[in-house]
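[1] Quick one: sequence plus predicted model below, questions after.
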Amino acid sequence: MSSGTVLVTSRSFSSGSLDLTAALESAGLKVVRGPADHNLEALAPVLADAVAWIAGTGPVTAEHLERAPHLRHIARYGVGVDAVDLGDASSRDILVTNTPGANSDAVADHTVALMLAALRGVASGDRGVRGGDWRVTRARELGTLTVGIIGLGRIGRGVAARLSGFGTKVVGFDPWVPAEQIRVLGIEPVEFEDIAQRSDIVSLHTPGDQVIIDSTWLDRVPSGRILVNTARANLVDETALAEALRTRHVLAYAADSLSVESGRGESPLLDEELAAWTLFTPHSAAQTVEAVDNMGGAATEAVLAVLRGETPDNVVRSAA
């Protein structure tokens, strides 16, 4: 086993039931924590000595890698690698891995929780009772509705599986999954343009940062739909959605991330007048003990494998 420094910039690494920091240290490695936003100047002294980097959601740029002459491995703590400059990593002979599936169950659970909370007005009901207002808003039952899922990877499929227990009809769109395979999952395949027409609730689980919920999409949506987003804030045009909520064209929005999280200023969705129709959690969908152990354990095993000279699981970009 090689000695050296492992930089960790994931906030939740080794905070579950497993002491993964100790596992790395027992292998002769020095573990140094860094800021989750990957501030370059703050990380530069550690990058100078790092042989591996267990990276959270912050950007991993060519400028970061230029400061890391000994870096052999970036272990992305989670699934998405959009923030990692994969081309530059490859050119520098740095292997990149991720941890697919490690938090899928946690996020799928959270998604259904947000659906129910938005559908039944849980947050607004709580605020009302605390203020002495016991008025009731009549809701709908999840099992009588149709849920449209955009993106049928592990999480989208997990959501569909959970909804089957409610008796909910599920339709789905994913350009990378054949229609016949979608049907085998118990989901009716539909086109992206049709999903809003067919669904009472639309749930986003697609990768990437391209806006898919924009003013054009919202204009096509029949009134009274609920939108749930446990994927990425960038998928939604928040200004257009705020207006759709304000006019009550969209009934409610529940999400686990907002643009403000990425430092892009105040989100229009946080306007107090929209509070009764919006529900947000602090990017916590994946934050269960089990998911933290799964992600951290997979990242730790990958780091140890690379430093032993072995090929780890879940290679996203091989070394050059």
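    Great, that's in hand.
[2] switch to C-alpha atoms for all contacts and neighbour counts from now on
    Will do.
[3] ok, residues contacting whatever helix or strand V46 lives in?
    V46 is located in helix 40-47, with elements delineated by DSSP states H and E. With Cα atoms under 8 Å, 6 or more residues apart in numbering as the test, helix 40-47 has contacts from 5, 7, 32, 34-35, 63-65, 67-69, 71.
[4] Now it: buried residues?
    By neighbour count on 16 or more other Cα atoms under 10 Å, the buried set for helix 40-47 is 40, 43-44, 46-47.
[5] so how far is it off the chain centroid?
    What separates the centre of helix 40-47 from the centre of its chain is 26 Å, taken as Cα atoms, centre = their mean, to the nearest Å.
[6] quick one: the next helix or strand after that helix to helix 40-47, angle?
    For helix 40-47, the following helix or strand on the C-terminal side (DSSP H and E) is strand 50-55. Interaxial angle, strand 50-55 versus helix 40-47 (axes from the mean of the first three to the mean of the last three Cα atoms, to 10 degrees): 130 degrees.
[7] Which elements pack onto strand 50-55?
    For strand 50-55, the contact count by 3 or more Cα pairs under 8 Å, 6 or more residues apart in numbering; DSSP states H and E identifies strand 4-8, strand 73-76 as packing neighbours.
[8] In three-state terms, label L24 for me.
    Three-state call for L24 (DSSP: H, G, I helix; E, B strand; the rest coil): helix.
[9] picking that back up, identify the farthest-apart pair in the buried residues of helix 40-47.
    Maximum pairwise distance in the buried residues of helix 40-47, criterion Cα to Cα, is 10.2 Å, between L40 and V46.
[10] try it against this one:
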Amino acid sequence: MIATVLVTSRSFGSGAFDAAGALADAGYRLVRAGSAHRLDELAPLLAEADGWIAGTGPVTAAHLELAPRLRGIARYGVGVDNVDLVAAAARGIPVTNTPGANSAAVAEHTLALLLTALRGIPAADRRVRAGDWSGRSARELSALTVGVVGLGRIGRLVIERLRAFGATVLGADPWVDPSDPLFESVQRTDVAELASRCDVVTLHAPGGQTVIDERWLATDERPVLLVNTARADLVDEEAVARAARRGRVIAYAADTLATENVGETGSPLLADDLADRVVLTAHLGAQTREGVDGMGRMAVADMLALLRGAAPAHPVPA
């Protein structure tokens, strides 16, 4: 019987690397499904899956119960907060990811969103199309203080780019040792202090925690621009929407929403009155040819190793 690999990543094989061909050449059958990981859609596919190259949707114990043949999960990306690692380990199902493959792509997208929101480009475009050539003044990035939450691969690449613009950078990450050489050029602080010191705060921490909430936003009324290319649950979207209406949040630019994988459009940040202050993209941060190819090569290589009973290069501990 030919082993089957279920693929639920939107961008799998969309770059120059023929990821699907690599699986086929190795003798495996590929089946594709949506990245939201809906149980009703995946149930019949998981029943026959020997491997799963998983997208951004949740991988829960309920999913794993439907997959009696599953020998491994290769997460197409770096984040595994949506994967129930404990349930996978209990079933003896190893999980891998693709660390570093899309870091540069996400860092560049972060700066793209930051500059787009800072200069009010979407609203300006709409005005010009309506025949209105009026404008508003903005700030230069070199004059701003930017707080970076999360100092892993992506956060550090964002810092490199911010420093090239001449911005003053503060870094917050309790897991990074104070003696790290990064702090020779970046001021070390904590998330709470960013509320009163920063013009911009950009999020690059793992999911599973709320960083920007009502309390953080109420600490100070200094206008702040928020950027989130990490995980939706890092912010309280209701609180951010309220803060945007009173001027505490001058703009929110994000590559994700809490409703991303549940098929809903009801985020408070999508309200019409916030359209000029909220800039959103559809989880596009990693979607460059280079990023897609890097994720594809790593995910396929680890999946082939798992299916052959070999040790993968990028295991994720439970």
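    Yep, that arrived. Owing to the predicted nature of the structure, the values given are computational and were not obtained by experimental measurement.
[11] what about the residue of structure 1 sitting at the aligned position of D18 of structure 2, distance to A42 of structure 1?
    D18 of structure 2 maps onto D19 in structure 1, with residues paired by TM-score structural alignment. Separation of D19 of structure 1 from A42 of structure 1 (Cα to Cα, to the nearest Å): 25 Å.
[12] Next: T57 of structure 1.
    Distance, T57 of structure 1 to A42 of structure 1, by Cα to Cα: 16 Å.
[13] again with G143 of structure 1
    Relative to A42 of structure 1, G143 of structure 1 is positioned 50 Å away (Cα to Cα).
[14] So F173 of structure 1 is in contact with I150, correct?
    Yes: judged on Cα atoms under 8 Å, F173 of structure 1 makes contact with I150 at a distance of 5.0 Å.
[15] Find the residues that touch each one of those two.
    Shared contacts of F173 of structure 1 and I150, defined by Cα under 8 Å, 6+ apart, are found at F192.
[16] Setting aside sequence neighbours, what's the nearest residue to the residue nearest in space to the middle of structure 1?
    For structure 1, the residue lying nearest the average C-alpha position, counting by Cα atoms, centre = their mean, turns out to be A231 (4.4 Å). Once flanking residues are discounted, A231 of structure 1 sits nearest to H205: 5.1 Å by Cα to Cα, 6 or more residues apart in numbering.
[17] What does the one you found correspond to in structure 2?
    When structure 2 is aligned by TM-score structural alignment, H205 of structure 1 is paired with H204.
[18] mind listing what that match touches?
    148-152, 154-155, 228-230.
[19] so when I look at G87 of structure 1, I'm seeing a helix, right?
    Yes: under the criterion used here (three-state DSSP), G87 of structure 1 sits inside a helix.
[20] That one -> structure 2?
    Using TM-score structural alignment, the partner of G87 of structure 1 in structure 2 is V86.
[21] dump the residue contacts of A102 of structure 1.
    Listed by Cα under 8 Å, 6+ apart, the contact set of A102 of structure 1 reads 78, 291, 294-295, 298.
[22] now the equivalent of R154 of structure 1 over in structure 2, nearest residue through space, not along the chain?
    In structure 2, the residue matched to R154 of structure 1 (TM-score structural alignment) is R153. For R153 of structure 2, ignoring the flanking residues on the chain, the nearest one in space by Cα to Cα, 6+ apart is S103 at 6.4 Å.
[23] Tell me where the stretch 101-250 of structure 1 has helices.
    For the stretch 101-250 of structure 1, the helices defined by DSSP state H, counting those that start in this stretch cover 104-120, 122-130, 154-164, 179-184, 192-198, 215-220, 238-246.
[24] Need these in JSON lines (columns: distance to W277 of structure 1 and mean neighbour count).
    Shown next, in JSON lines, are the helices of the stretch 101-250 of structure 1 (distance: least, Cα to Cα, whole Å; neighbours: other Cα atoms under 10 Å):
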{"stretch": "helix 104-120", "distance to W277 of structure 1": "8", "mean neighbour count": "21"}
{"stretch": "helix 122-130", "distance to W277 of structure 1": "8", "mean neighbour count": "14"}
{"stretch": "helix 154-164", "distance to W277 of structure 1": "22", "mean neighbour count": "20"}
{"stretch": "helix 179-184", "distance to W277 of structure 1": "32", "mean neighbour count": "13"}
{"stretch": "helix 192-198", "distance to W277 of structure 1": "19", "mean neighbour count": "17"}
{"stretch": "helix 215-220", "distance to W277 of structure 1": "16", "mean neighbour count": "14"}
{"stretch": "helix 238-246", "distance to W277 of structure 1": "7", "mean neighbour count": "19"}
